[in-house]
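**Q** my questions concern the predicted model and sequence given below.
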Amino acid sequence: MKPVQAGMLAFKLIVTGVLLWFLFRKVDIGPVATRLVSMQAGWAAVALAVLLGQLLLTGVRWYFVGQLVGAGIGFGLASRLILVGQFFNQVLPSSVGGDGVRAWLLSREGISIRHALVSVICDRAAALVLLTVIVACTLPIVILSGDAAIPYAWPLAIALDALTVGGLLFLFLWGGAFSAWLISLPLTRPLGVVIRDLRLVLLSSAKSLWVVGLTIVVQAMVVMSTYFCALALRVEFGTAPLLMLPIIMLISSIPISFAGWGLRESAMVAGLGFAGISAGDALAISVSFGIAQILVGLPGVVVAVMSSYGRKKPSARAVIRPAK
């Protein structure tokens, strides 16, 4: 392991440890453990099924992203590698570590490493952009409802909405010229390629509508899976906590902790606390959701073991876009 990688791993372990230590000091773990061991199996199974379903839809979205950026990824291959990536997201230090595994395994299937990386990066970036849009829409609703006491709510909502709208307008109106300029400079060429292809993914064709629609459905299913975890724990969950969940998921996606642990729990306790959910209940929901993510990633182990990724396969190939 290189010194930089070792330093990042140490940093994430420290962040995870500090966040969990702080939570455990503030929250009585006894009731949390009691709730977890007495979960209702039916609702827990529904939560797992919904979470697995959103993974499969994520694979379909990645298929469309691959078509738009020039990587020929089949439905079956995309679905299998999404499951593998989900597993490694839970066991590698970063919550996006599975994305690197996806790109590497895709390159072993005959896709060029450049197309593989761009498809994975654009898939992740498109999901984050659209999650930000969802948060920009839901945050004002939460504030107007008056059911959540969020500090500095309106300045936060106005700033987020302005940045989101401004960013999308910039990408639509000037993204092409800006990416071309970045590509012309050797040091910024990779960033320019990502911006160019992200614009293709989100704003270019009917396939872009599929990407947008699937992302909205996927995020809604993640929210509903968390909601079903709350039902399994017998926690009352109203509209305000539901609308807070996209904000929590956006914060949890920041890759500064080990597989998202610690950061997700802190965001869940703080965010749901604004919506009236006790810290213990919020922590139980977050831990149960984290366990559910691990469980739905287990099929990825089977796929990784049963599939032969040791050699390149000629059946998959990159789709080269015509020069414009």
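**A** Received it, and whenever you're ready, just let me know what you need.
**Q** when you work out contacts or count neighbours from here on, use the C-alpha atoms and nothing else.
**A** OK.
**Q** can you show me the helices along the stretch 151-300 of the chain?
**A** 153-183, 189-203, 206-232, 239-252, 263-274, 279-306 (DSSP state H, counting those that start in this stretch).
**Q** out of the ones you listed, flag the one nearest Lys312.
**A** Comparing those against Lys312 with C-alpha to C-alpha, the closest turns out to be helix 279-306 (14.9 Å).
**Q** what's the closest one packed up against?
**A** helix 29-37, helix 41-69, helix 75-91, helix 206-232, helix 263-274 (3 or more C-alpha pairs under 8 Å, 6 or more residues apart in numbering; DSSP states H and E).
**Q** so which bits of that helix are buried?
**A** Buried residues in helix 279-306, counted by 16 or more other C-alpha atoms under 10 Å: 279-290, 292-301, 304.
**Q** that one to helix 29-37, inter-axis angle?
**A** For helix 279-306 against helix 29-37, the angle by axes from the mean of the first three to the mean of the last three C-alpha atoms, to 10 degrees is 50 degrees.
**Q** report the angle between helix 279-306 and helix 75-91.
**A** Using the same axes, to 10 degrees: helix 279-306 against helix 75-91 is 130 degrees.
**Q** hmm, back to that, mean neighbour count for the helices and strands packed on helix 279-306 - can I get that in TSV?
**A** Shown next, in TSV, are those (neighbours: other C-alpha atoms under 10 Å):
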stretch	mean neighbour count
helix 29-37	14
helix 41-69	21
helix 75-91	22
helix 206-232	20
helix 263-274	23
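**Q** just want the angle from the longest helix belonging to the chain to helix 189-203.
**A** For the chain, the helix with the greatest residue count under DSSP state H is helix 113-145. Here helix 113-145 points in a direction 60 degrees away from that of helix 189-203 (the same axes, to 10 degrees).
**Q** one more structure, for comparison:
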Amino acid sequence: MANQKLKRWLKVAGQLIIAVLAIRFVVKEIDLNELKTTLLSANFWWLILALAAFLASKFLSAFRLNFFFRALGLKLNDWFNLKLYLLGMLYNQFLPGGIGGDGYKVYLLNKWYGTPLKQLIGATLLDRVSGVVALGFLACGLAIFGHTATALGAFSFILWLGLIFAFPAYYLLVHLLFKRFKSVSHTTNLQALGVQGLQVISAFLILKSLGVENANIDYLTLFLITSVAATLPISLPGGIGVRELVMVKGAGYLLIDQTSATALATLFFIISLFSALGGLPFLRLSQPKD
């Protein structure tokens, strides 16, 4: 037990160090006054629409997760599942590692319904994996039409490989390790594309709020890449620091404005943080009476 706690704190310390170093690099690379002016000049109404698109993505994501649970024979009411999902968002956003909410959901469902921990962990893990696959697929698709293909030069074929093999590789993974979820794979993959598509729309609306009119495809491609980076276990909740670092470095390669790219990452984080507060009313969530 003591060793587990030590490992957990060492992991948090490592994530914090990475976040601090990443933020320090970003601060050196951009003009903070320009970033402040850009953020404060963002159009409020476009941001409201961006928030609405993000919330819609989260509602669809909760609905998708319930398909994985149903594959386990766990039939949760959609409204109760949404409340549980929002509570998980709250924990994920504010607990180090970004997996606290997933762990808490697994704990509650195992406690209330007796569903084996291994199966619940498999469902939440595959839910995350399917989301990352959808992110990579959309990123490759957008990148082909933007400056990314030019920046990659002779390696641009990687984008086509990503498009062609992303979902076949996912289906192979399900067939080999997650056979119980084969029946819901097609549905959940379409939903994953819908979830990430809504988040791309949210990012596009943020760009509109910032008055960005050119190279939207490149900004959105970079946004998807940073979303993948934010899921890595090296980052703090929300990908703080890592998301901004990837934005700044990527903007240099794609020849887009670093300040606008950083502002996009910052505003998206604020929207996700605000949305996570929707879990506050459900801190004392109890098992529904059937």
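**A** Nice, I can see it. Nothing here was measured: the structure is a model prediction, and the numbers come from that model.
**Q** tell me how they score on TM after superposing.
**A** In this superposition the chains share a TM-score of 0.86, using TM-score structural alignment, normalised by the length of structure 2; 284 aligned residues with a C-alpha RMSD of 2.6 Å.
**Q** take the helices of the stretch 151-300 of structure 1 and lay them out in TSV including distance to Val32 of structure 1.
**A** Formatted as TSV, the helices of the stretch 151-300 of structure 1 follow (distance: least, C-alpha to C-alpha, whole Å):
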stretch	distance to Val32 of structure 1
helix 153-183	29
helix 189-203	41
helix 206-232	12
helix 239-252	19
helix 263-274	12
helix 279-306	5
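**Q** output the helices and strands packed on helix 279-306 of structure 1 as JSON lines; include the columns distance to Ser252 of structure 1.
**A** Shown next, in JSON lines, are these (distance: least, C-alpha to C-alpha, whole Å):
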{"stretch": "helix 29-37", "distance to Ser252 of structure 1": "20"}
{"stretch": "helix 41-69", "distance to Ser252 of structure 1": "16"}
{"stretch": "helix 75-91", "distance to Ser252 of structure 1": "13"}
{"stretch": "helix 206-232", "distance to Ser252 of structure 1": "13"}
{"stretch": "helix 263-274", "distance to Ser252 of structure 1": "5"}
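**Q** out of these, the one nearest Gly167 of structure 1 is which?
**A** Across these, Gly167 of structure 1 has its closest neighbour in helix 206-232 (16.2 Å, C-alpha to C-alpha).
**Q** and that closest one, what does it pack against?
**A** helix 41-69, helix 113-145, helix 189-203, helix 239-252, helix 279-306.
**Q** what helices or strands is the third one leaning on?
**A** Which is helix 189-203 of structure 1. helix 41-69, helix 113-145, helix 153-183, helix 206-232.
**Q** give me the distance between the longest one and the centre of its chain.
**A** Mean C-alpha position of helix 113-145 of structure 1 versus that of the full chain (C-alpha atoms, centre = their mean, to the nearest Å) differs by 8 Å.
**Q** angle of it against helix 206-232?
**A** Using the same axes, to 10 degrees: helix 113-145 of structure 1 against helix 206-232 is 60 degrees.
**Q** in terms of secondary structure, what does helix 113-145 of structure 1 contact?
**A** helix 41-69, helix 97-108, helix 153-183, helix 189-203, helix 206-232, helix 239-252.
**Q** got JSON lines for these, with distance to Ala127 of structure 1 too?
**A** Converted to JSON lines, these look like this (distance: least, C-alpha to C-alpha, whole Å):
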{"stretch": "helix 41-69", "distance to Ala127 of structure 1": "10"}
{"stretch": "helix 97-108", "distance to Ala127 of structure 1": "13"}
{"stretch": "helix 153-183", "distance to Ala127 of structure 1": "14"}
{"stretch": "helix 189-203", "distance to Ala127 of structure 1": "10"}
{"stretch": "helix 206-232", "distance to Ala127 of structure 1": "6"}
{"stretch": "helix 239-252", "distance to Ala127 of structure 1": "10"}
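**Q** which one of the helices of the stretch 151-300 of structure 1 lies closest to Val65 of structure 1?
**A** The nearest among the helices of the stretch 151-300 of structure 1, by C-alpha to C-alpha, is helix 189-203 at 6.0 Å.
**Q** burial count for Ala230 of structure 2?
**A** 22 (other C-alpha atoms under 10 Å).
**Q** got it, and Lys289 of structure 2?
**A** With other C-alpha under 10 Å as criterion, Lys289 of structure 2 counts 4.
**Q** just say helix, strand or coil for it.
**A** In three-state terms, and counting by DSSP: H, G, I helix; E, B strand; the rest coil, Lys289 of structure 2 is coil.
**Q** and the helices and strands packed on helix 113-145 of structure 1: which comes nearest Ile14 of structure 1?
**A** Comparing these by C-alpha to C-alpha, helix 239-252 comes nearest, at 16.3 Å.
**Q** which parts of the closest one are buried?
**A** By neighbour count, with 16+ other C-alpha under 10 Å as the criterion, the buried positions of helix 239-252 of structure 1 are 240-252.
**Q** check stretch 18-28 of structure 2 too.
**A** For stretch 18-28 of structure 2, using 16+ other C-alpha under 10 Å, the buried residues are Ile18, Ala19, Ala22, Ile23, Phe25, Val26.
**Q** could I get the buried residues of helix 239-252 of structure 1 as CSV with distance to Leu36 of structure 1?
**A** Output for these, formatted as CSV (distance: C-alpha to C-alpha, whole Å):
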residue, distance to Leu36 of structure 1
Ala240, 23
Pro241, 19
Leu242, 20
Leu243, 24
Met244, 22
Leu245, 20
Pro246, 23
Ile247, 24
Ile248, 21
Met249, 21
Leu250, 25
Ile251, 24
Ser252, 21
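**Q** any idea how far the most centrally placed residue in structure 1 is from Leu131 of structure 1?
**A** Taking C-alpha atoms, centre = their mean, the centroid of structure 1 lies closest to Ser253, which sits 5.8 Å from it. As judged by C-alpha to C-alpha, to the nearest Å, Ser253 of structure 1 and Leu131 of structure 1 stand 10 Å apart.
**Q** with Val194 of structure 1 instead?
**A** Relative to Leu131 of structure 1, and taking C-alpha to C-alpha, Val194 of structure 1 is found at 18 Å.
**Q** same check, this time on Trp154 of structure 1
**A** The gap separating Trp154 of structure 1 from Leu131 of structure 1 is 19 Å, by C-alpha to C-alpha.
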